[in-house]
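Q: here's a sequence, model it:
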Amino acid sequence: MSDSSPSRGAASWRPSISIVDHIHIDDAGRALTEPLRNDIRLLGTILGDTVRTHSGDDIFELVEGSRKDAFRIRRGELDRDKLADRYTDIDIAVAMPIIRAFSHFALLANLAEDIHRERRRRIHVRAGDPPQVSSLANTYAALAKAGLDDAAVGKALADATVVPVITAHPTETRRRSVFEAQHRITDLLRQHLRQDPTPEEDAAIIEGIRRQILILWQTALIRLERPRIEDEIRTGLRYYDAAFFEVVPKINTQVRQALRAAYPAAGITDDPMIRMGSWIGGDRDGNPYVTDEVVSFSTTMAARTAIGHYLEQLEVLGQEVSLSTRLTVPYDELYALTGSSPEDPSADEPYRVALRHIRSRLAAKATAMFGEDVMRTSDLYLVDGSAPYDTADELLVDLDIIDAALRANHDEIIADDRLRTLREGVRTFGFNLYGLDMRQNSDMHEEVVAELIAWAGVHPDYASLDEDERVALLSAELTSRRPLIGPDAELSELATKELAIVRAAAKAVALYGPEAVPNYIISMCTSVSDMLEAMILLKEAGLFDPNDGSPRSTVRVVPLFETIEDLQQGAATILAALEVPFYRKLVQSQQGIQEIMLGYSDSNKDGGYMAANWALYRGELDLVEAAKKAGIRLRLFHGRGGTVGRGGGPSYDAILAQPPGAVQGSLRITEQGEVIAAKYSEPVKAARNLETLLAATIESSLLDVEGLGDDSESAYRDMDEIAALARSAYSKLVHETPGFVEYFTTSTPLSEIGALNIGSRPSARKQTTAISDLRAIPWVLSWSQSRVMLPGWYGTGSAFEQWIDGDETKLATLRRYYEEWPFFTSVMSNMAQVMAKSDMGLAHRYAQLVPDEELRDKVFGMIVDEHERTIDMYFKITGTDDLLADNSALKRSVYNRFPYLEPLNLLQIELLRQFRAGEDSPRIRRGIQLTMNGLATALRNSG
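A: Got it, this is the predicted structure:
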């Protein structure tokens, strides 16, 4: 490794080794990726032709020259300064098409990579290769090999639930028009892949791609104004029509059938294993724009989307199922459903009559909930005076009658098509579509509850009470049905707003069912009183009922343990809560399940990558033990972001890396930003990624995947020591280095994230410069944009080096953990992925934005030293000299197209320099925003 030290300073530092020198592509790898490179060349050529035609030869030459120079930089044939100099003082009118060209290329390259993954999977299937790891087929084979009996499977998968929870993200600002153009290009590429086209057909496909790329080029990638929460809600709903309505019901059906066939006595229920969740519109932690109107909008739009989909499917089904009683056997229950008779000539097509009746009742429900003009329906299928369904279960009962009629007539092949998907969809999505989680910070709860208690005359100064006194007071209120306030209470703006929000949630539950708002999450939860304060608000809204000593609530209270200290104390907090008599009764009434959310983001920001990952693992071990001790069931909700610094990385590996007993058939996990588009923007990708979540959950619930055996306690002790060393190294930079916050804010686009209308949520919870108050997304996003990727690795190299301290036995121990322990393997693999995306050469140029030269030299020097040390230790522990030896897909991406990021980074730096020098024009702002969006698209998991 190169000898880099802080004393040399950022001004004189030059990288002696490029990151691609740590990524090796052999001839076999190049041969496997040749089809991908062909697709990228095709798309790049068409994009280049489009740029030349519509922006002129001069712009095309600038783009093409930048592209060639970027690859020359990667090959070591050109100094990065040469390309950067080309952009110095560049006019925004010239910069903008270059930014747009490389942003579009990143988007198109993503599509090509997705198609290439499909191509590789098809090759493996056709070759008769074993099922791919992380597929359900592989999982079923692993279960069969383990020889599990039906009872064990039934117990482990009782109430099995996997819930991806969609959340908003500031870099996912693509407009629907862009989204749809991507879909069309993907479909055309898929035609190119799967067909053996004639020359004429191939020309037509290429012409179609050319047309869509032209549309894309002339369509604005991002909105001009800051997106509102309503925009983010609509963006989240977009994925249902794009993929979820088609894919989720099919997977739920398939996994149920497969498990029942293999374990007929396991008692696998009809309950869907995959359900959907959302935070968009309910998460008000640090977001002042979430109001009661927003909660109503989110839940109403979700219900409209679900019911609108059912109405459309019923109409299509009615057109398809034209079976006549002259050619089929009459089914009495079918006539009973509609009140008709086989002798009635108008009932000659009884399935159509029944579907018309069902659709009329559903349309009546929609009209009752949303108004006359909201749901568009066809008069052909409406019968005046139809009684609306009360619940989705009633709709399902009627659909089941049609299913039974078809099967009685040996028409299973019809029943198993659209009707089965619709029935499973109703079972999965209900009338609510998704469960909207509510979330607020514990500090806000304390302030509001103190005001309510003072207004009611219960205690004048709640904040002065210690924890035991608070718990006693809150418990007394939560065992009494008496409300604290009446309708005429004069409250502060904060208390009025918070109560209005929770009451809006109660209204949604009344309208759309208890699944509409299933959870209330408490951010920065540190105590039992934090949990009970949230319940006071639920009680005031009618969502919690003391019920004369038998408390009940359809909304679960979910503590979120975020910082390292909170994770370490989480088990004690839960055990203390369960010692409160009424709370234990409440948990027992909720199937004996206590859900707990684990925060990956703030723990990382608090203590660094290795310390946070180990705190989460240790915290889960403690929570599992606490649940056993208390006699309850544990459900964990993983607050993972897209990037490794926020818990990201391959989902399958991450789930298998959980400690024993932590999954237990249930998993909730957040999905954010570009990761949502990468995973769920169309059916093929959505099916693969949802299958991965299910496969890992089932394996973790039924198989011993930790792999440590009797060595677990010694491994835990070793990691305790390593994590402490890593946290110390991280804190030395982030929390103890004078001026670090200034370095961070000036060497990254942090301040511009807040200023450039990126996302509806402010970048900080409070108006402060403290790292602790900064939201995790801008913290990670800023380091990603500047290509430092600090949250995904800093402190780990020092920890390994200090812990090993030249002892070959300790090095051998870590090598064994890497080979045998999924947790350690996952941590190391994810870190390597981050470091493969980092670039200290580009980071060096961002460092030049720091005005204070002494501070710049000191902090950047520390970062470079630790970066090289971490790579060195990774190679020693893994025994490889390739950062991506275990991730061929990412290796292809980094090697083949990361040079295209070079112009985006260099132009972002130049525009940041101009912006901070006072060039505050709308086009400069938009250019910076476009570079952020382009880099986020290219990196795919940047925030």
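
Q: only C-alpha atoms for contact and neighbour calcs from this point on.
A: Noted.

Q: Asn547: how many residues sit nearby?
A: The burial count assigned to Asn547 is 13, neighbours taken as other C-alpha atoms under 10 Å.

Q: after whichever strand or helix holds Leu83 comes which helix or strand?
A: For Leu83, the element it lies in under DSSP states H and E is helix 80-87. Remark: after helix 80-87, the chain's next helix or strand is helix 92-126, criterion DSSP H and E.

Q: show me what that following helix is packed against.
A: Where contact means 3 or more C-alpha pairs under 8 Å, 6 or more residues apart in numbering; DSSP states H and E, helix 92-126 is packed against helix 27-55, helix 57-74, helix 176-194, helix 901-916, helix 922-939.

Q: any chance of TSV for those, columns distance to Thr825?
A: Putting those into TSV (distance: least, C-alpha to C-alpha, whole Å) gives the following:
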stretch	distance to Thr825
helix 27-55	23
helix 57-74	29
helix 176-194	34
helix 901-916	29
helix 922-939	22
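
Q: for Pro660, find the nearest of these.
A: When the helices and strands packed on helix 92-126 are ranked by distance to Pro660, counting by C-alpha to C-alpha, first place goes to helix 922-939 at 32.5 Å.

Q: I have a second one here; can you model it like the first so I can compare?
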Amino acid sequence: MQQQERLEEFKKSVQNKFNVYNSLFLNLPYRNIENVGMLIPLLMDQSQKGLQSGLNPKEIIEDFFERFANLDTEEERIDFMFRIIQYVERQVVLYDSVEDAAFPKIHKHSSSLSLKDYFQLVEKNNAWDSIADKLDNFSARIVLTAHPTQFYTPAVLDIITNLRTLILEDKIDEIDVALQQLGLTSLVNAKKPTPLDEAKNIIYTLRNVYYDAIGDMYAYIKRSAGSRGFENHDIVKLGFWPGGDRDGNPFVTADITKDVMDELRITLMKCYYNDLKRLQHKLTFREVQDPLNKLRANLYKAMFDPTKDVGYEDIIGPLQQIRAALIDKYHDLYLKDLDLFIDKVKIFKTHFATIDIRQDHSMHTKVMNAVLVKNGFIKEDLNELSESKLIDILLNEKLSLVPDDYKEDIVNDTIKNVSQLVTIQAKNGEEGCNRYIISNSEDVFSILFVYALFRWCGWADKKITFDIVPLFETMKGMDNAEATMQQLFNLKAYRTHLANRGDKQTIMLGFSDGTKDGGYLKANWSILKTKEELSAVCDANEIAAVFFDGRGGPPARGGGKTHRFYAAQTNKVANNEIQLTIQGQTITSTYGTKEQFIYNSEQLLTAGLSNTILGKEITISEDSRALIEELSELSFEKYDALKHHENFMPYLENMSTLKYYTKANIGSRPGKRGNKAKLELSDLRAISFVGSWSQLKQNVPGYFGIGTALKYLADDGRFDEAKTLYNEVPFFQALMMNSMMSLSKCYFELTSYMRENEEYGDFWQILHDEYELSKKMLLELSGMEILMEKETISRESIKIRENIVLPLLVIQQYALQKIGEGNAHKALYEKIVTRSLYGNINASRNSA
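A: The predicted structure is shown next:
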């Protein structure tokens, strides 16, 4: 019943409204493109019919030009295709705006557990006493990354915000004007953004959405707790990667990190100043004027001058003074308004969001090699030292590192950055930057190299006020993780460091490279097993394990439905906090408005809280574990064979949009690690890897191998075991449902012409066969008639979005075909491919 109500609301508030505004948009008269809008629906129809009847993109586009467009020269046709791309991009923006505006209405009919539902359950079960401690200590950390999977500029985000408001009020004339503005506003960066640009784009959302959303959410929890009291200002925390994430990005320097920290602090001061200004209109009483005026003057200076430090005590002190005066002398008037502001200050302090430093272990190895050569411990290479001798140097030698003492820039900048972290903490507070994450951690040195860098860059024998966080993402890293952590815990110096950090060890797992390395099922199963093993080893050493999940966005990047993921964790996994990365289109689609942010944050909190508080304990039996293990190995064998196929990398390089990601002004980070002449999978960034499969509408990393694994069980007469697994193990069901989402976004008809390609036809067929098999086996496993049968809204949204971008994708494939022929206008066709990336990626929101 609820699903039917949601579907009806979706059709009324999203589908119908989009159709109305889209018709308005397609008839707007822009210079030189009067007929383009009217021809888009026709091109969409021709694309659908043509692909279904077996025509290839080249045949579809050329037939369209001859029959409908009256464009004779190739130059005119190319110009027309650019116009189509511009229109389709803006249709995606319009659809985003309509869907976002409808979000509160649709989710009124949701069966998901909100905080309100949760507190009602607590009340009903008379469980306040049992949850009080958990509520006071639990935390969800949402870490925003700069990974370029969505590209709206602040100007476009402003238009979307305006459109959402106008759509809610059905102001058709003003919507008309806003759509004209959208048509004339560039959606594409004129040049590659710098890491500071990327940071500012996300800080825009912090200021305009999260500042108030977290404050309101905290106030609601506080009210719900009532007289029991609630003082957990860390219940929802913001993390931040832009400006701190160096992994594979040579443009993130020590200076960039400092500039981003300043930007975060200054923006927060602007938020505080605006709140204080509004409060001052209400707090007109004599006794509070002095502290109010002084605080306002201090905040005003801090808003514009990064050198003007206003510490946490400088803000909270005057506010507490004002609060005491309201209680003592002014009958608590406007106390609730003041308390809301005070709570925001206690939540965000002077940092707004905690910036994480991240770097790949290979870079730290370079740094350590250079340092130990310069200081005479080795001649050329770290391998000259035994493991025990190297550990002894890292833990006990007293060195003092100075930036600019070395030949390599990466060595100097790493030392400069670690050295400046003391100053950054002094300005933004310790919470402003207190974690250092090491990508591709595979052994104890991943952590100890960073520990030594802190010792030698200003901390010496002082307490290191940073959590050192290994990121185990490869299969090898996860296999070694338990032994690595036990070896660390056995080291007295590191154990003392952990004691100084509250006996907590944060460990990051997965991220995008896990799926790229091990395939979808094996990567995710390995992550769960590794979490269980690490929970046990931490528990045995009396350490609280905190897991930080690199969730990515779509299932192919290790993502998928976030609340489903956390609700399916077993009781063997430590549940002290929920921490996850949010990026690109997931930031705007899942956490982009106040309503969305609150709803999805509540999902995180209720998933984490209900698992341990209301008796909802999830276990996986030994038989079920053995079956998941078997399936993961079978699926990995199939995926691994594909990875090692001689055409795997050439297919991506020559038949997909892979090489065009580096040409697009999408993100500041290069498309691959290092600068080897020959492209290798290990060097390939997951963004461009997964994105290229997505542009082909093949989504290989999200399902490849699952069909083969399930078919093996069916052929062995054991398919009922798989069905029982699906019905009884939430973790396995969550993975299969995420894979169905990946499959639902596939459209092999777009590239079916490739089966005739002499070089790559057989490889395309391998992909298509596994797609068909996976779809067939997953439908049989789930008992569903169609993919995502029980996720009606997501399914309908995907369908509409895929239809919007179909003309763009056909044009993209047409351009790739023309490039393959060696066309005289090759440079223009390459530009078409590059420009066509944006709309398709922006449309692929339904991922978290």
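
Q: quick one on the thing from earlier: relative to helix 901-916, how tilted is the helix holding Leu83 of structure 1?
A: Using axes from the mean of the first three to the mean of the last three C-alpha atoms, to 10 degrees, one finds that helix 80-87 of structure 1 and helix 901-916 are set 50 degrees apart in direction.

Q: mean shift between helix 80-87 of structure 1 and structure 2?
A: Aligned to structure 2 and superposed, helix 80-87 of structure 1 gives a mean residue distance of 5.0 Å (mean C-alpha distance after the TM-score superposition for structure 1).

Q: pull the distance from that helix to the chain's centre.
A: Once both centres are worked out by C-alpha atoms, centre = their mean, to the nearest Å, helix 80-87 of structure 1 turns out to sit 36 Å from its chain's centre.

Q: name the helices or strands packed onto that helix?
A: The criterion is 3+ C-alpha pairs under 8 Å, 6+ apart, and the helices and strands that helix 80-87 of structure 1 contacts are helix 57-74, helix 901-916.

Q: packing partners for the longest one?
A: To tie it back to what came earlier, the one meant is helix 57-74 of structure 1. Packed on helix 57-74 of structure 1, when contacts are counted by 3+ C-alpha pairs under 8 Å, 6+ apart, are helix 27-55, helix 80-87, helix 92-126, helix 901-916.

Q: between helix 922-939 and the longest one, find me the angle.
A: Orientation note: helix 92-126 of structure 1 sits at an angle of 20 degrees relative to helix 922-939 (the same axes, to 10 degrees).

Q: which parts of helix 92-126 of structure 1 are buried?
A: For helix 92-126 of structure 1, a neighbour-count test (16 or more other C-alpha atoms under 10 Å) marks 92, 95-116, 118-119 as buried.

Q: which stretches in the stretch 101-250 of structure 2 count as strands?
A: Using DSSP state E, counting those that start in this stretch, the strands assigned to the stretch 101-250 of structure 2 run over residues 140-145, 236-240.

Q: just give me the match in structure 2 for Leu452 of structure 1.
A: Aligned against structure 2 by TM-score structural alignment, Leu452 of structure 1 finds its counterpart in Val371.

Q: so that match, which of the three states?
A: Of the three states, Val371 of structure 2 takes helix according to DSSP: H, G, I helix; E, B strand; the rest coil.

Q: returning to that earlier point: which one of the strands of the stretch 101-250 of structure 2 lies closest to Gln579 of structure 2?
A: Comparing the strands of the stretch 101-250 of structure 2 by their distance to Gln579 of structure 2 (C-alpha to C-alpha), the top pick is strand 140-145, with 4.5 Å.

Q: quick one: that closest one to structure 1 mean distance?
A: Compared with structure 1 after the fit, strand 140-145 of structure 2 shows a mean deviation of 1.0 Å (mean C-alpha distance after the TM-score superposition for structure 1).
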